[in-house]
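Undergrad: Next one to model:
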Amino acid sequence: MQATDEVVDLVSRLIRFDTSNTGVAETTVGERECAEWVARQLEEVGYVTEYVESGMPGRGNVFTRLEGADPERGALLIHVHLDVVPAQAQDWSVHPFSGSVQDGYVWGRGAIDMKDMAGMALALARQFKREGYVPPRDIVFAFLADEEAGGRWGSHWLVDNRPDLFEGVTEAVGEVGGFSLTVDRPDGTPRRLYLVETAEKGLSWMKLTCNARAGHGSFLAAENAVTEIASAVARIGAHQFPLVMTESVSEFLKALSEETGLDFSPDTPDLESALFKIGNIARIIGATLRDTANPTMLNAGYKANVIPQQAEAVIDCRVLPGRQAEFERTIDELIGPNVQREWVMHLDAYETTFDGDLVDAMNEAVLAYDDAGRTVPYMLSGGTDAKAFARLGIRCFGFAPLKLPPELDFAALFHGVDERVPVESLVFGTNVLEHFLHHC
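TA: Next up, the predicted model:
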């Protein structure tokens, strides 16, 4: 059986496993069951697999290695995560864990983030083993837990505690990239840009705390922790960090200008708004032009007539490569001397260059199935498991190829209601990945 014959069914079956990751260990479900099922699909065609629970019961990960023709070459890691963000069934047109195949789409939580890529990787791994195919170099397939909560009990735990699983790996491919963005050329003909992730912003969750004197709500209060924390949060929320052109973003904007004939140079007035000329993907691209710090949580007080001793806030910080020190200096100025900060979680930014044999193989694979395509680099405003693997010196890319309908608001489907992936996109992506892995 060819990979394209079973990829839709595999993606649908993966979605039916409720692998919701709440970020709280006691309420996170399904990873072990799903990982064990993946292991069975691999073992069925002759793979030897290793199931690993990453530091906590139920956080299941599955690894297998397909030996290549040249054992002296560095291995390639194909990594996917099996967990998904939660979904509320009452909000959806179909049940989010149904894996329903209808109207030309596979529906459900994880359809694009990222059980589509998991299904494609699994289908190809099975095909390669059935055929007795030997790739140019070793390929390590990894199906991972806990990406949606930062990978503490997934990729980062594995890097810290089981680096042997990545022995010999020099390059890696995972999410979020390889999807098409259709733009119009000056003559009106469409051009599909396939965005390869070469960079991602740093991810930091920062907790702010203010301690002050408690007192009666009717008294004059020289100190008020709520006022201090609210003022700090307001200053952060209102601050606009400077426009910074990283290499990945600069190359993307240059390619976009070349293809559309429009000006997307750094000097363009209100560049973020100008980007919406290319569609809703501008929400992702615009967020990579500068650092962001978005207040997301507030906590203070326990009674209406008591001025509390402590107030807290949480800020979601996304920082461009090379900007962490300057970002922290700015935050310290904004919060003032009476508010303390600490990192609840911190993962570094990552960036690599858009060149080399692996990039050439991606481009050739796309062009083999879409002669109107062009691969371009871009930066992801969020984060992936690549942050963990980069700590091992592995060069990481996001390349989960999908040829998408121009009208599909792809960005809105990530963690959104009615998440779905076109059936034709899965077949296209499987073909492209197969070509890529034959020439990697």
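Undergrad: drop to CA atoms for contacts and neighbour counts, all remaining ones
TA: OK.
Undergrad: Does residue 180 touch residue 190 like I think?
TA: No. The pair residue 180 and residue 190 fails to qualify as a contact (Cα atoms under 8 Å) at a distance of 11.6 Å.
Undergrad: Neighbour count for those two, which is higher?
TA: Taking neighbours as other Cα atoms under 10 Å, residue 180 and residue 190 compare with residue 180 leading, 23 against 17.
Undergrad: for the more buried one, helix, strand, or coil?
TA: Three-state call for residue 180 (DSSP: H, G, I helix; E, B strand; the rest coil): strand.
Undergrad: Check residue 362 too.
TA: helix.
Undergrad: One more, please, to line up against the first structure:
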Amino acid sequence: MSDATSRRNEASEAAADRTSPDAEVVEICRDLIRIDTSNYGDAQGPGERGAAEYVAQLLAEAGLEPQLYESEPQRTSVVARWEGADPSAPPLLVHGHLDVVPAVAADWSVDPFGGEIKDGCVWGRGAVDMKDFDAMVLSVLRARARGGRPPRRPVVLVFTADEEAGGRKGAHWLVEKHPEVLEGCTEAIGEVGGYSVTVRDDLRLYLVQTAERGMAWMRLKAKGTAGHGSLRNPDNAVTELAEAVSRIGRHEWPLRITPSVQAFLDEASEALGVDLDPNAGDIEQNLARLGTIARMIGATLRNTANPTMLDAGYKVNVIPGEATAAVDGRFVPGGEEEFLATIDELIGDKITREMINFDAAPETEFAGALVEAMKSSLVAEDPGARAVPYLMFGGTDAKAWDRLGITCFGFAPLRLPPDLDFVGMFHGIDERVPTESLKFGARVLDHFLDQA
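TA: Model prediction:
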């Protein structure tokens, strides 16, 4: 028996009821964090194989038949089908990713891969992005298996590789090479949604992702005339690139309000009693009323482009013939053409661009039976809950599933302390999630699977 299995069994035996959906969620989250799945976006890193085998073991113990899929050695995704009470119903896709962004241990106050419990939280890389949701799903599944409680309808469980680098070796690869594993799925839930923002003691907004911005990771390249650093050179690649990068970094993108953003602003305006009219000149100032999520919502009001990397030269007295830069570009749903046209205008004729990663900006309506199931499952655990739609500032594997026509929502429920900077936890130092939030999320998911 592995140490991880032993710890889970001890934790489960100590629990009042092993069929409780939250019985194992904390220990599973800790175990997953302890498996380093850092994704550097290249050939570095350990891959997801260790975490995939751990997940497959938990699924097999619950009576499922997990399958491992590898796009490359160690770049492993897990797929399993969980039969429902109504086998004729279309299956629901429930997805999470196994990889995490790297962590520099010296920057942290704890071991980023230690899974330590401190101050009522589980600490470590992946605690909120997104081994917390993986743990919730696994804990709920195992508890329901013990109690003989299948979900209302079949569920396809997918735990992917490579999400943090765009999913080309994970979700997108599955869509291209093994679309049959998703056959019949028309709806999905996954990360970055369902978490709370406290308005007052009796009201919490739970943000459900109904859209996400598109991704345009670009490499800019300038070519010039190489030469001695002591001579005049009007054809300097570094100068051309620096000017283009500066224009991009300082560009003021106009507001572009999508239906998901407008729906969120309407809900937040009513809850806060403040006018969040995007056409008002003080929209940015009023957003500050939203607390720690203000900068996240602010990023969804428009397209953005941020220079992130520069590379040129090899010696201080040599003018290089080439210089490159990387830019993280994001565009709102429907904003792709405007975004690319603006970038081309900003870089000018002397700079070329190529896409490192380009992906869509899906958006869906906040309506239907699945949404009603989300709302009622939240209220079952928090009477002060109000589910509201929002546009997610980054990207998820939903971009891949969207290619198959699957309607995707971000619903990884967490009731959070009012003072926790949850947005700052994503890819941040000292990433952590409250243990009570994990347990809350597991209970909500349990209600959800009875109704979804």
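Undergrad: Please pull up the equivalent of residue 210 of the first structure in the second structure.
TA: Alignment note (TM-score structural alignment): residue 210 of the first structure maps to residue 222 of the second structure.
Undergrad: For that match, give me its contacts.
TA: Contact partners of residue 222 of the second structure, counting by Cα atoms under 8 Å, 6 or more residues apart in numbering, are 237-238, 240-241, 322-324, 350-352.
Undergrad: Quick one: these as TSV, columns for distance to residue 336 of the second structure, secondary structure and neighbour count too.
TA: Formatted as TSV, these follow (distance: Cα to Cα, whole Å; DSSP: H, G, I helix; E, B strand; the rest coil; neighbours: other Cα atoms under 10 Å):
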residue	distance to residue 336 of the second structure	secondary structure	neighbour count
237	28	helix	25
238	28	helix	23
240	25	helix	20
241	23	helix	27
322	28	strand	18
323	26	strand	22
324	23	strand	22
350	23	coil	13
351	20	strand	18
352	18	strand	16
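Undergrad: Show me which pair in these is furthest apart.
TA: Largest separation among those by Cα to Cα: 238 and 352, giving 13.5 Å.
Undergrad: How about the aligned residue in the second structure for residue 395 of the first structure: what's its closest non-neighbour residue?
TA: Superposed on the second structure with TM-score structural alignment, residue 395 of the first structure falls opposite residue 407. When the adjacent residues along the chain are set aside, residue 407 of the second structure lies closest to residue 187, with 4.6 Å between them (Cα to Cα, 6 or more residues apart in numbering).
Undergrad: I figured the one you found was touching residue 408, is that so?
TA: Yes. Contact criterion Cα under 8 Å: residue 187 of the second structure and residue 408 qualify, at 5.8 Å.
Undergrad: Looking at these two, which is more packed in?
TA: Legend: neighbour count by other Cα under 10 Å for residue 187 of the second structure and residue 408, higher for residue 408 (25 against 19).
Undergrad: Superposed on the first structure, what's the mean shift for whichever helix or strand the more buried one is part of?
TA: For residue 408 of the second structure, the enclosing helix or strand under DSSP states H and E is strand 407-410. Here strand 407-410 of the second structure, set against the first structure after superposition, deviates by a mean of 0.3 Å using mean Cα distance after the TM-score superposition for the first structure.
Undergrad: Which residues outside the helix or strand just after that strand are in contact with it?
TA: Remark: after strand 407-410 of the second structure, the chain's next helix or strand is helix 422-425, criterion DSSP H and E. For helix 422-425 of the second structure, contacts defined as Cα under 8 Å, 6+ apart pick out 128, 292-293, 296, 431-432.
Undergrad: What is the equivalent residue in the first structure for the residue nearest to residue 407 of the second structure?
TA: Under the alignment (TM-score structural alignment), residue 187 of the second structure pairs with residue 171 in the first structure.
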